[in-house]
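**Q** below is the sequence, then the predicted model.
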Amino acid sequence: MSFYFLTALREQNPTAAITIITRTIYKDLFEYLPLDLKVIEVGRSTNSYWHRLLEIFSLRSFFPDPPDIYYALPPSLSSAITGWFIGAKKRIGMRGQSYYLRALFLNQLTKQLDPDRTSSHRAYEYLALLNWPRRSLPVITLKKQQLWADLAAGTGTQTIVININSEASSRRMPSEQWLSLLEIFKQSAYRILLIGSAKEEKHVQCLLDLLPKNHNFTIENHAGKTSIARLVEILSQASLMISNDSGPAHLSAILGTPTIVFFGAGDTNSTAPLNPKNAQIHIFSDHNLACAPCLKNNCKFASDNNQHLACLKNISMEDVARKIREFLLR
């Protein structure tokens, strides 16, 4: 979602020096934006409050001259503190978590989006920080597209990418449903690629271990073996991406790949994958539940098997199968 913000920021400031602070796992993504960005990475290997403070302190050395403007995109207290600590003269952010504390570190806080805005999606919230005058999103252009065309050349087989991972357990569809979904591809000629980071490799392998040994489809485990650059190449050539609510789902949508996403705890109005130029994005969720969307990292019904992850368990695999056929036959 920050891609739209950064594209608009560069459009408004064609000659400015723009530096972004991002987590290490996302760093390589920004190489695909032709926006002349300087990228500073922070590890965030732990959620420890003290670890975050140490990271913020370390950022000071990257800014010998205080920035003129700092935008705090995450609605967190730590993102507000960062702008203050590096000495930014103007510090802009949304009202978010710990609002009154954030107000101590930011000197310009935006209110809710104007009534004439068409969406409360996070991408529009970010653009509101720039007083973006248009109702449409800026057009994202990615570099190195000429390198992607040869990825699947000559294979003659449609590739389906599946991502069963997400950082929060409340956003991960249970394995039983993924197994039901994979049944859809029995005796098909599709090439199925499972993706994931190194830390998600074990989770992906656990699902593969549950498959019957005589399954009749081609499935490959690429978890832990795929760089960001390779992921971009794979998704750009895929016939379909099927994913939990996660970063790869957003990337797939931006690349224009037909994308099916399963939403659990997340708010689809705020953080669903977004690309007005990609008509083939479909979100599955059950937000008719009283607890949905809960926005929690862990389902509060962990001890109740009937209600645990009901927002994901209630998704009909028959409906998913119909949407898969629709996307693949277009």
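**A** Sure, I can see it.

**Q** drop to CA atoms for contacts and neighbour counts, all remaining ones
**A** Fine.

**Q** so where do the helices sit in the stretch 201-330 of the chain?
**A** According to DSSP state H, counting those that start in this stretch, the stretch 201-330 of the chain carries its helices in the segments 201-210, 228-237, 247-255, 268-271, 310-313, 317-329.

**Q** got the buried residues for the fourth one?
**A** Just to be clear, that refers to helix 268-271. Judged by neighbour count (16 or more other C-alpha atoms under 10 Å), helix 268-271 contains these buried residues: 268, 271.

**Q** residues contacting the nearest residue to residue 266 once chain neighbours are set aside?
**A** Nearest non-adjacent residue to residue 266, counting by C-alpha to C-alpha, 6 or more residues apart in numbering: residue 295, 5.2 Å away. Applying C-alpha atoms under 8 Å, 6 or more residues apart in numbering, we find residue 295 in contact with 265, 266, 267.

**Q** the structure to be compared is supplied as follows:
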Amino acid sequence: MENILIRGVNWLGDAVMSLPAVRAIRKLHPTSNISILIKEKIADLFRWENTIDEVIIYSEGFTGKIKTIKELKNKKFKRAYLLQNALDAALITTVAGIPERVGWNRDCRRIFLTHPVPYHGEDRKIHHIDYFFEIPKRFNPSLLPDYPWINPSLKERLSARKELKNLKRPILALSPGAKYGDTKKWEAEKFIEVSKKFIGEYGSVVLFGSQGEDLEIKDSGIYNFIGKTSLRELICLLAECDILLCNDSGIMHLGYALGVPLVAIFGSTSPELTGPPKFAGKVIRAQVECSPCFKNRCPDIKCMKSIEVEDVWSALNEIIPSKKAVFFDRDGTLCKDANYLSKWEDFEVFPFIETLKELKNLGFLLIGISNQSGIARGIIREDFVKEVNQFFIDKYGFDDFFYCPHHPDERCFCRKPNPGMPLIARYKYGIDFRNSYVVGDKDIDMQLAQMIGAKGILISKDAKNLKEVVEIIKRDINA
């Protein structure tokens, strides 16, 4: 088995944006042992990453680098992918004797690269996700970047949920800091004003950030985690929040990667280069001529001062998750499980499916979520899956239908019990998971309900049929 090394990046936001590149490298080397060399401060991000077999901590200083070189030598890596731009990354992997070294041809390191990726000034004008992704893409141009999801374990999600259980919902996560400098920070007084408005009209506020980024605001509706969490704890707590308000920062990248709807404030930097995906929330950016300037210092910071509380408050109100939904598994729940349903003659809907329209009258969205690994296995045509899903939309009033086409070995984020499909639905429809349900016939459906904090209804145990599912939900809302 070959050993492959990835030299990861040093900053939290960059690390999140590099995740699609990391996963593409796994696709290039599906059977290899893949290690990532990373600084301790962001190592926890990759300890969750199921495409990585080993996390190696980069030791700083002269003696630390010698230690790192020795460790890399002992592991006999065949190839190193250098996502970090620095000369140091190329030099260390060369001295460690790694025969193949891949990276951008920049920062005076051409002599150390066996597979240089041509670099032009225009390459830094694309989104950073695409920038990092260009490195593995050179070996397979057909590769496409996936979404940089982060997936904490169920155990850790439940622990964080317990930590926040006494807070009134919805919970606004608020992060007023940014490592880059003051030009990326909205004014503290305005963050405080938004916090007070949110507590007064909606729920609770939790503060996240590093030591020294505190807003110094006292209110019973605020839970202050600034400087009190590890990265791992921060990620789990943030995943349990309902909405995020932040600057262009590492926490912003964590937020959209966790599926938390967000409002991100941009001043000196560009959302085209480092911003969240458009469907992940709202970007509020300065409307001044000098923005983006990419400076970390400025005498007056006109860009941030030009953004008013009303602008941010309006954006928050637009994306607060407020709709309720019932997520339905398909095969074995809505229709007969034909063991990889692949033709219409085997399609048979279950009795009482018409009763689901009662849920629509009660204000619920009906959303299908189905694992369809038969597509990847070559057993089912993807267009047939789409046709069946569309049937439920057209005939029974479903609002949407999501499916995972991947093989289990692909380690994707959308395959149940992973929460990718409901999180995309939350982004799309503004769904409040705490007032929603997951209905299915398998344990993975109930695990999914736990992952997102919804209520689970297991067919054959909690309810015998779809009519009983409707009755359970009606009793709940009338209780």
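**A** On my side now, so go ahead. For clarity, every value in this text was computed on a predicted model and none was experimentally measured.

**Q** I'd like the contacts of residue 295 of structure 1 as TSV, with distance to residue 234 of structure 1 and neighbour count appended.
**A** Output for the contacts of residue 295 of structure 1, formatted as TSV (distance: C-alpha to C-alpha, whole Å; neighbours: other C-alpha atoms under 10 Å):
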residue	distance to residue 234 of structure 1	neighbour count
265	27	26
266	26	23
267	27	17
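
**Q** nearest to residue 316 of structure 1, of these?
**A** Distance to residue 316 of structure 1, by C-alpha to C-alpha, is smallest for residue 265 among the contacts of residue 295 of structure 1, at 17.1 Å.

**Q** what's the local residue count around the equivalent of residue 237 of structure 2 over in structure 1?
**A** When structure 1 is aligned by TM-score structural alignment, residue 237 of structure 2 is paired with residue 234. Number of residues near residue 234 of structure 1 (other C-alpha atoms under 10 Å) recorded here: 22.

**Q** repeat for residue 106 of structure 2
**A** 15.

**Q** ok, residue 111 of structure 2 next?
**A** Neighbours of residue 111 of structure 2 under the rule other C-alpha under 10 Å: 11.

**Q** and it, which of the three is it?
**A** Secondary structure, DSSP: H, G, I helix; E, B strand; the rest coil: residue 111 of structure 2 is helix.

**Q** which position in structure 1 aligns with it?
**A** Per TM-score structural alignment, residue 111 of structure 2 is aligned with residue 104.

**Q** follow-up on the earlier one: what would the helices of the stretch 201-330 of structure 1 look like in a markdown table with distance to residue 131 of structure 1?
**A** Output for these, formatted as a markdown table (distance: least, C-alpha to C-alpha, whole Å):
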| stretch | distance to residue 131 of structure 1 |
| --- | --- |
| helix 201-210 | 42 |
| helix 228-237 | 31 |
| helix 247-255 | 23 |
| helix 268-271 | 19 |
| helix 310-313 | 35 |
| helix 317-329 | 36 |
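
**Q** for residue 61 of structure 1, find the nearest of those helices.
**A** Here helix 228-237 is closest among these (C-alpha to C-alpha), at 27.2 Å.

**Q** give the buried residues for that closest one.
**A** 228, 231, 232, 233, 234, 235, 236, 237.

**Q** for residue 94 of structure 1, find the nearest of the helices of the stretch 201-330 of structure 1.
**A** Across the helices of the stretch 201-330 of structure 1, closest to residue 94 of structure 1 is helix 268-271 (C-alpha to C-alpha), at 13.9 Å.
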